[in-house]
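Asks: here is a sequence together with a model predicted from it:
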Amino acid sequence: MSTESWLDEHSTELTGGLASLRAQAATVERWGHRLADKVRGGSRLLAAGNGGSAAEAQHLTGEIVGRFLGERRPFSAIPLCADSAAVTAIVNDYGVEEMFARQVEGHGRPGDVLVLLSTSGASLNVLRAAERGRHLGLDVWGLTGPAPNPLAERCHEVVAVDAPSTAAVQAVHLVAIHALCAAMDARLRVQSSYRPALEEVTA
């Protein structure tokens, strides 16, 4: 397949995937508002996925600790796929299925939010994390490919992107992450007058 043909096919897949996301806009907005309320109250966000989904989990947590649209104070968000020492130790000692679940048990507290990303919705380490998170009293949200799938069944809520390829699902997941962050910022009523703590100390 030529690059032009691939781009044409990918564009068609994205159109369908974005349409399915648009149909779930109310869920994404609800997530953003709930996440804003939770982190403002001291809860934290945990996020995990494999491969490209791991990168998107880090993208999400980076937006929460950093910022998305405007200045605001930072909030606690931990990407469970980013700590190479913890990940390799857990996999070595407990197996790949515990890679995220053990971190959920270590970092998570009742009322925290756990966002799990999986294009297939069938990754065993993500499924185990969802089960552990629910058992420990976390709110478990899933970003998946087409439903039904095992991860969707294990989450409290899910946004399932109806697209046929991993590339298209991941691309739409990134849009969903940005939409969630925009909804969170709107809930927090971002103030341009916010000044970082370091600036306040050194001013």
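Replies: Now that the structure is in, tell me what you want to look at. Residues are numbered from 1 along each chain as shown.

Asks: when you work out contacts or count neighbours from here on, use the C-alpha atoms and nothing else.
Replies: OK.

Asks: mind listing residues that contact stretch 59-73?
Replies: With contact meaning C-alpha atoms under 8 Å, 6 or more residues apart in numbering, stretch 59-73 is reached by 45-47, 74-79, 177-178, 181-182, 185, 190-196.

Asks: try 6 Å
Replies: Outside stretch 59-73, the residues within contact range by C-alpha atoms under 6 Å, 6 or more residues apart in numbering are 74-75, 77, 190, 192, 194.

Asks: kindly reformat these as CSV containing secondary structure, neighbour count and distance to Leu127.
Replies: Shown next, in CSV, are the contacts of stretch 59-73 (DSSP: H, G, I helix; E, B strand; the rest coil; neighbours: other C-alpha atoms under 10 Å; distance: C-alpha to C-alpha, whole Å):
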residue, secondary structure, neighbour count, distance to Leu127
Pro74, coil, 15, 29
Phe75, coil, 21, 26
Ala77, strand, 24, 20
Val190, coil, 15, 35
Ser192, coil, 9, 40
Tyr194, coil, 11, 39
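
Asks: one more structure, for comparison:
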Amino acid sequence: MRKLSESIHKAFQESIRVKSEMLHHPELIAIIEEVVDLMVSTFREGHRVYFCGNGGSAADAQHLAAELSGRFYIDRKPLPAEAMHCNTSYLTAVANDYSYEEVYARLLQAMAQPGDLLLAFSTSGNSRNVIRAIETAQQIPVRVIGFTGKSGGAMKHMCDYLINVPSDDTPRIQEAHMLIGHTICQLTEQALFEYDA
């Protein structure tokens, strides 16, 4: 049986490999820069940012929304950002009365306004409720930033901006999503509140 330390090293090395590949991917870096500019302008124009995902991606969405509505590096005014799965009474009612595919789409219909922004997380790019959210966002219209894995799945051609991590391994994709998400939050906060980290 392989030593536990070998498995730990393998997991660490693969996480590092994915992040190193992103660092040497100029197209991905350029998209992240554009996303930061879009998020900054969205907040400056008085609009809101919504997040959605399932499972670990829901946790990532909630974490990043909190970085914006709470604080990141500095004490400053809160930014209007919300993860859409946090109201469990709403989530379970809509899943029961309609379908789980509609949980994010219906909330966007209720709350989102033209000019808002949706950050949609799906490691496969094929989560049906996330895809329905994107379809609804397009109708409002709300711009969409997709966070996926290597292929982009069905989301590849649906999003205004696609951040597709160069991996097919769900844990490695989610780790990279958090790195990218934290970077976007940091740069957005710096631009809006004019400080250097």
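Replies: Right, received. Where do you want to start? Fair warning: this is a prediction, and the values are worked out from it, not measured in the lab.

Asks: would you pull the TM-score for this pair?
Replies: Superposed pair, TM-score by TM-score structural alignment, normalised by the length of the second structure: 0.91. Supporting alignment: 192 aligned residues with a C-alpha RMSD of 1.7 Å.

Asks: turn the contacts of stretch 59-73 of the first structure into CSV, including distance to Ala54 of the first structure.
Replies: Formatted as CSV, those follow (distance: C-alpha to C-alpha, whole Å):
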residue, distance to Ala54 of the first structure
Pro74, 21
Phe75, 20
Ala77, 14
Val190, 28
Ser192, 31
Tyr194, 30
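
Asks: now, the most widely separated pair of the residues you listed?
Replies: Greatest spacing in those, by C-alpha to C-alpha: Ala77 and Ser192 (22.0 Å).

Asks: surely Leu118 of the second structure is in a helix?
Replies: No - under the criterion used here (DSSP: H, G, I helix; E, B strand; the rest coil), Leu118 of the second structure is strand, not part of a helix.

Asks: pull the contacting residues for the residue mapped onto it from the first structure.
Replies: Counting by TM-score structural alignment, Leu118 of the second structure corresponds to Leu114 in the first structure. Leu114 of the first structure makes contact with 45-47, 140 under the criterion C-alpha under 6 Å, 6+ apart.

Asks: using TSV, lay out those residues together with neighbour count, distance to Glu29 of the first structure and secondary structure.
Replies: Below are these laid out as TSV (neighbours: other C-alpha atoms under 10 Å; distance: C-alpha to C-alpha, whole Å; DSSP: H, G, I helix; E, B strand; the rest coil):
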residue	neighbour count	distance to Glu29 of the first structure	secondary structure
Leu45	25	16	strand
Leu46	28	18	strand
Ala47	29	18	strand
Val140	25	16	strand
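
Asks: closest to Ser165 of the first structure out of those residues?
Replies: Looking across these and measuring by C-alpha to C-alpha, the closest to Ser165 of the first structure is Ala47, at 22.3 Å.

Asks: looking at the second structure, name the residue matched to the closest one.
Replies: In the second structure, Ala47 of the first structure lands on Phe51 (TM-score structural alignment).

Asks: and the gap between that match and His25 of the second structure?
Replies: From Phe51 of the second structure over to His25 of the second structure the distance is 25 Å, taken as C-alpha to C-alpha, to the nearest Å.

Asks: next one: Lys150 of the second structure
Replies: In terms of C-alpha to C-alpha, Lys150 of the second structure sits 13 Å off from His25 of the second structure.

Asks: neighbour-wise, which of the two wins?
Replies: Lys150 (18 against 12; other C-alpha atoms under 10 Å).

Asks: the more buried one pairs with which position in the first structure?
Replies: Match for Lys150 of the second structure (TM-score structural alignment): Pro146.

Asks: wait, that match touches Val158, no?
Replies: No - between Pro146 of the first structure and Val158 there is no contact under C-alpha atoms under 6 Å: 10.7 Å.

Asks: having no further points to raise, I will conclude here.
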